[in-house]
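>>> Turn this into a model:
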Amino acid sequence: MRSVRPAVVTGRTVVAVASVAVIGLSGYGWSLLSQAQAHLTTDNVIEHHTPPAAPATIQHQDGQDTNFLLVGIDSRTDVHGNPLPPDVLASLHAGPDDHFLNTDTLIVVHVPGDGGKASAISIPRDSYVDIAGGYGKHKINSAYSIGMNNHGGSQTEGRKTLIQTVEKFTGVTIDHYAEINLYGFDLISQALGGVPVCLNHAVDDSEYSGAVFPAGQQTLSGVQALQFVRQRHGLDNGDIDRERRQQAFLASAVHQLLSVGTLTSPSKLNDIITAMQNSIVLDQDWNLLQFAQQVQGISGGNITFDTIPIVNITYWTPADGDAVQVDPEQVQAFVADKFGDGPATPPTSTTDTPPSSPTGKAAADGSRKSPIIPDTTTNPPSITATGVTCVN
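Predicted coordinates:
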């Protein structure tokens, strides 16, 4: 096992994982995957156990259904622990390395054992949840750092704390773990020849993410692609809109990967395999050949992208500042429904919702809480990998 420092990512892991599936469709791809498996960076982070009891705990059918946790870490190094190229950091306005690792992207993907519909669900990084291990309630993106810092700086323990937190929050067992770095996404998006995206409005976020794009459809790769999925400043719903951006980008990338003729070139296959070897960390039990066999029959229309239900996108917390308020029971029912193991309608929440002021200013108790956002804003329709979806 090789355990290394992770690197920055914002929702790109699905692209790498989908690449595995498509590469596995050809005999040449099988050979490449066999070679790649021996050179991938892995970590022993999956503890095969039943997660804490939850109302909507999902049971695997005959042990074949699989749940993957796909993670992006806020760091300034590559998968081998080397600093990222200065020009890449500068173009992304990434800023200095503060050595505090947060998970900027969390996506749980369910792949059914019978070859049915796959479902990917995003968890906003600021979701205010119970951190596994008895560390209390904090933003979910801090679980990695909390676990790591309380175990002598061990990234393995940080990953385990994150996995256990996600299991407790969603009610599902995590079978596999994947983490990808910034530079790897740059390489993979270029290997694809760019990914088509569509914006409802022109954006100019030159001060923060560096994203400056016109309205309409366009094809992005490398640093521009990363700027597109990183932007949150200037968007009406901040991180929630960024989640939507990431989902639309990933759906479009998967559509390309699953399209006939996209990866028939040996040079493209080699480029993607090389990018994977240099950019992703997997759990040590992830067998890429078995994974490719499991998902090779899934079409773009059978992959959906969603975000968990949100109660309040600017919920004030005493220790963590503004966070995203969520209801675990509602989330567990939503995930169970999307993964095919629960009721179609989530139960009514039994969690008390703190009073909110109409303007988000100080409430009667002196705290600052924003108004609840309508479901149409925070819980938009699913995105499928059937083409290009226009987003804000």
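>>> CA atoms for contacts and neighbours, from now on please.
Fine.
>>> since we're on His48, how many residues are nearby?
Neighbour count for His48, taken as other Cα atoms under 10 Å: 9.
>>> ok, and the closest non-adjacent residue to it?
Ranked by Cα to Cα, 6 or more residues apart in numbering and with sequence neighbours excluded, the top spatial neighbour of His48 is Asp175, at 7.6 Å.
>>> Let me see the contact set for that neighbour.
With contact set as Cα atoms under 8 Å, 6 or more residues apart in numbering, Asp175 has these partners: Ile46, His48, Thr66, Asn67, Phe68, Leu69.
>>> Got a quick ChimeraX command for the buried subset of these?
Buried residues within the contacts of Asp175, by 16 or more other Cα atoms under 10 Å, are selected in ChimeraX with:
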select :46,66,67,68,69
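>>> Give me the subset of the contacts of Asp175 that lies in strands.
Using DSSP state E, the subset of the contacts of Asp175 located in strands is Thr66, Asn67, Phe68, Leu69.
>>> and which of those residues is nearest Leu199?
Leu69 (27.6 Å; Cα to Cα).
>>> Verify the contact between that closest one and His110 for me.
No: counting by Cα atoms under 8 Å, His110 is not a contact partner of Leu69; they are 9.1 Å apart.
>>> count of neighbours near Pro86?
Neighbours of Pro86 (other Cα under 10 Å): 11.
>>> and the gap between it and Val17?
Separation of Pro86 from Val17 (Cα to Cα, to the nearest Å): 27 Å.
>>> quick revisit: could you dump the contacts of Asp175 to TSV with distance to Gln294?
Converted to TSV, the contacts of Asp175 look like this (distance: Cα to Cα, whole Å):
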residue	distance to Gln294
Ile46	20
His48	20
Thr66	10
Asn67	12
Phe68	13
Leu69	17
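>>> Here is the second sequence; please produce its structure so I can put it next to the first one:
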Amino acid sequence: MSVEEPVTRPRTKKKRTGRIVLLSVLSLVVIAALVAGGYVWNLGRTFNDNSQKLENAFPAEESRPEVKKESEDALNILLLGSDTRAERDEELDGGSEEFGTLPNGGRSDTMMLVHIPTDRSAVYVTSIMRDTWLDLPGIGEAKINRAFANGGVPKAVETLEGLFGVRIDHVASVDFEGFKGLTDAVGGVTINNPRAFRQSIVNGMYFPEGIQTLDGEQALAFVRERKSFPGSDYQRVKNQQLYVKALLGQILSKDTLTNPLKIQNIVSEFSPFIAVDDTLDATKVVDIASSMRNVGTSDMEFFTLPNKGPGRSADGQSIVIPDMDTINKFGEALQNDTVDEFVASTDLSQ
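Model prediction:
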């Protein structure tokens, strides 16, 4: 179904939150839903029964960084995004990009680091573009997505732990296919689209400029589209940021969190499309969320891993060039649990 006309409503001022990809926040949505109201046990059972497990998610102990006292109680969660339907479409189009496979059958092309400080006062979500050019352990210089192709989840964890000098405490993978049901479960989500475009397929959906409410199928098309834009993945990331802020605000609203049926539908629709490491069960999720009851959307900071934009590798690949000076400062902030100071003192707009 195409979206042809925007709903007439006053425009709202867009807050600058940096770029983000969709999947980073979907796991936070599950966390918020699990602790809402007095029905945690039933939701937790649904989550445990329906979600999958990432076996052997972490690298060998001897390859992992030491835990510094300053940050031993902080949490670092790696979120992986896969898109099984887009993968099938890519294969039909003759695509040949390499990604590591995940339990849900998808290939990971999205990586997010979620950092929760010791005092649980905020959430910092850093997106890592799939073409970021890094020195991968045991592989050499390559795009970050090559870590999956060569070593799966443990290699991705090892790469990021080496890059930042901190341990990843938990890992979760989410498939975009779960996004459709999640969107419909909250009754659709209203966005304010800053740029009109049409989906780059035959009879593709049209998304006009302005305010409009998207259902699950429309939302999938909105956050997936990249070929319609000169900036490709960069513009797609912006659109995902726009949508996820609207989605998160709706899910965390009083109307949703006080509605047991809505929350049950959210967890039921979403949990089959998430896979977690074997230590991240519903009990652990509730423990984390309970310590963050006072965190709202205004306490969440979203940004991409600092980079210098697109470039070419020595062998001609299209890559994203990392800003290693700023990344090293970010790593030090993670190690010392001072990410708030890093964000306040660094220009993270890109």
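>>> Would you report the TM-score computed for these chains?
Superposed pair, TM-score by TM-score structural alignment, normalised by the length of the second structure: 0.78. Supporting alignment: 315 aligned residues with a Cα RMSD of 3.3 Å.
>>> picking up where we left off before, Gly297 of the first structure: which of the contacts of Asp175 of the first structure is nearest?
Checking these against Gly297 of the first structure by Cα to Cα gives Thr66 as the nearest, at 15.1 Å.
>>> if I pick that closest one, what's in contact with it?
Shown in contact with Thr66 of the first structure (Cα under 8 Å, 6+ apart): His60, His110, Val111, Pro112, Gly113, Ile174, Asp175, His176.
>>> Please verify my assumption that the last one contacts His48.
No: here His176 of the first structure lies out of contact with His48, judged by Cα under 8 Å, at a distance of 10.0 Å.
>>> so what sits against both of the two?
When Cα under 8 Å, 6+ apart defines a contact, no residue borders His176 of the first structure and His48 alike.
>>> what ranges do the helices span in the stretch 251-350 of the second structure?
Remark: helices assigned in the stretch 251-350 of the second structure by DSSP state H, counting those that start in this stretch are 254-257, 260-270, 282-290, 324-336, 339-345.
>>> ok, and the counterpart of Asn192 of the second structure in the first structure, which helix or strand is that part of?
Structural alignment (TM-score structural alignment) places Asn192 of the second structure against Cys198 in the first structure. Using DSSP states H and E, Cys198 of the first structure sits within strand 195-199.
>>> again with Thr103 of the first structure
strand 102-111.
>>> Look at the residue mapped onto Val109 of the first structure from the second structure and say how many residues are nearby.
Matched by TM-score structural alignment, Val109 of the first structure corresponds to Val114 in the second structure. Neighbour count for Val114 of the second structure, taken as other Cα under 10 Å: 24.
>>> Repeat that for Gly321 of the first structure.
Counted with other Cα under 10 Å, the neighbours of Gly321 of the first structure add up to 13.
>>> ditto for the one 3 residues further on
The number of residues packed near Val324 of the first structure is 22, by other Cα under 10 Å.
>>> now do Pro208 of the second structure
Neighbour count for Pro208 of the second structure, taken as other Cα under 10 Å: 18.
>>> Alignment lookup: it to the first structure.
Under the alignment (TM-score structural alignment), Pro208 of the second structure pairs with Pro214 of the first structure.
>>> ok, residues contacting stretch 112-128 of the second structure?
Residues outside stretch 112-128 of the second structure that contact it (Cα under 8 Å, 6+ apart): 19-21, 23-24, 71-80, 110-111, 291-292, 294-295, 299-305, 334, 337, 339.
>>> Break down the stretch 1-150 of the first structure into its helices, ranges please.
For the stretch 1-150 of the first structure, applying DSSP H, counting those that start in this stretch gives helices covering 13-23, 27-37, 86-92, 143-149.
>>> Give me the mean deviation of the first one from the second structure.
When you say that, I think you mean helix 13-23 of the first structure. Helix 13-23 of the first structure, aligned to the second structure and superposed, deviates on average by 2.6 Å (mean Cα distance after the TM-score superposition for the first structure).
>>> Measure how that helix sits relative to helix 27-37, angle-wise.
For helix 13-23 of the first structure against helix 27-37, the angle by axes from the mean of the first three to the mean of the last three Cα atoms, to 10 degrees is 130 degrees.
>>> Which strands and helices lie in contact with helix 13-23 of the first structure?
In terms of contacts (3 or more Cα pairs under 8 Å, 6 or more residues apart in numbering; DSSP states H and E), helix 13-23 of the first structure is packed against helix 27-37, strand 66-74, strand 176-180, helix 239-258, helix 266-279, helix 288-295.
>>> can you tell which of these is closest to Tyr315 of the first structure?
Between those, helix 239-258 lies closest to Tyr315 of the first structure; by Cα to Cα that is 13.3 Å.
>>> what about the match of Asn192 of the second structure, neighbour count?
Cys198 of the first structure: 21 surrounding residues under other Cα under 10 Å.
>>> Gly138 of the second structure too?
So Gly138 of the second structure, with other Cα under 10 Å, has 11 neighbours.
>>> so what's it up against?
Contact criterion Cα under 8 Å, 6+ apart gives no residues in contact with Gly138 of the second structure.
>>> Generate a PyMOL selection restricted to the buried entries among the contacts of stretch 112-128 of the second structure.
Here is the PyMOL command that selects only those of these that count as buried (16+ other Cα under 10 Å):
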select buried, resi 19+20+21+23+24+71+72+74+75+76+77+78+79+80+110+111+292+301+302+303+304+305+334+337+339
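>>> Apart from its neighbours in sequence, what residue is nearest Thr110 of the second structure?
In space, and not counting its chain neighbours, Thr110 of the second structure is closest to Gly81: 4.6 Å by Cα to Cα, 6+ apart.
>>> The one you found reaches Glu177, doesn't it?
No: using Cα under 8 Å, Gly81 of the second structure is not in contact with Glu177, being 10.6 Å away.
>>> Please identify every residue contacting each of the two.
With contacts taken as Cα under 8 Å, 6+ apart, Gly81 of the second structure and Glu177 have no neighbour in common.
>>> start to end distance for stretch 165-177 of the first structure?
Criterion Cα to Cα; first-to-last residue distance in stretch 165-177 of the first structure is 13 Å.
>>> From the chain's centroid, how far away is it?
Its chain's C-alpha centre and that of stretch 165-177 of the first structure lie 13 Å apart, by Cα atoms, centre = their mean, to the nearest Å.
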